[in-house]
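fold the following for me, if possible:
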Amino acid sequence: MDLGLWIAAGLLAAVALTGGITKTFVPRAKLAAAHGGGWTGDAGDGFVKTLGVLELLAAAGLVLPAVTGVAPVLVPVTAVCWILLMVGAMITHGRRGETAFLVLNLFYLVIALVVAVGRFGPGSF
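Take a look at the predicted model:
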């Protein structure tokens, strides 16, 4: 179980890191032109950059507390925060009729739910 939770948290961390780097460092106009990034055309620069920074923090929060042994309870807390972020993403993509991205966000939400339940419960540190 522990290995599965590590893999799930690592997968989410990789997704968060990729999205965070993209939203933080790629210009919003370029994001808006990319497949799946159309929603950024309707959002402000500050909002997109803030989401990017939050995703970078999520990437760190899903792995570093457990690796360092410093406040490992932050791993499931971060997973819960990721769930909330995915709910927002699902609402955004749902409003835009982007079903494929809505399903992808649901997949990430389920993985985060597994990490949160597992690390708060039987697989806690």
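
please make it C-alpha for all contacts and neighbour counts, starting now.
Will do.

next, count neighbours for Ala8.
By other C-alpha atoms under 10 Å, the residues close to Ala8 number 19.

to check against the first, give me the structure of this:
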Amino acid sequence: MNVFLWVVQILLAVAFVAAGAGKLTQPKEKLQPRMPYVEEYSQQQLRGIGALEVLGALGLVLPWATGIAPVLTPIAAAGLGITMIVAAQVHRRRKESFAVNLVLLAMAVVVAVGRI
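Just a heads-up that it's a prediction; the model follows:
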């Protein structure tokens, strides 16, 4: 079970680092062709979302890997799960697909429950 959880944690962390880094480093206009929902948010809000995603990804891996405050790993997973619930609602309201959000939510729930 530990190996399975590590695989899920790492895949989830990679997904959130990639998504968050894009929001942190790219201007809103450059993100819009791939992420049409960004039109609803300011550049600062997108940077904040990106920072939360990157920090959540680090929280998925670092505490458990280092043994320093490993309780933070399921908390980070739960926080990213909440982020995916909110993201799914945004996509649903915009009549966009939110399947990816549900997959990431399921992965976050597996990590949160598995690491408690």
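
tell me how they score on TM after superposing.
Put the two chains on top of each other and the TM-score (TM-score structural alignment, normalised by the length of structure 2) is 0.97; 116 aligned residues with a C-alpha RMSD of 0.7 Å.

the nearest residue to Gly37 of structure 1 once chain neighbours are set aside and Trp39 of structure 1, how far apart?
Once flanking residues are discounted, Gly37 of structure 1 sits nearest to Leu31: 5.3 Å by C-alpha to C-alpha, 6 or more residues apart in numbering. Distance of Leu31 of structure 1 to Trp39 of structure 1, computed by C-alpha to C-alpha, to the nearest Å: 9 Å.

look up how far Val73 of structure 1 lies from the residue nearest to Gly37 of structure 1.
From Leu31 of structure 1 to Val73 of structure 1 the distance is 34 Å (C-alpha to C-alpha).

on that earlier part again, can you pull the contacts of the residue nearest to Gly37 of structure 1?
Applying C-alpha atoms under 8 Å, 6 or more residues apart in numbering to Leu31 of structure 1 gives the contacts Lys23, Gly37, Gly38, Thr40, Gly41.

tell me the buried residues within the residues you listed.
Lys23, Gly37, Gly38, Thr40 (16 or more other C-alpha atoms under 10 Å).

format those as a markdown table; extra columns: secondary structure.
Supplementary listing: the buried ones among the contacts of Leu31 of structure 1 in a markdown table, determined by DSSP: H, G, I helix; E, B strand; the rest coil:
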| residue | secondary structure |
| --- | --- |
| Lys23 | helix |
| Gly37 | coil |
| Gly38 | helix |
| Thr40 | helix |
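
perfect, that will be all.
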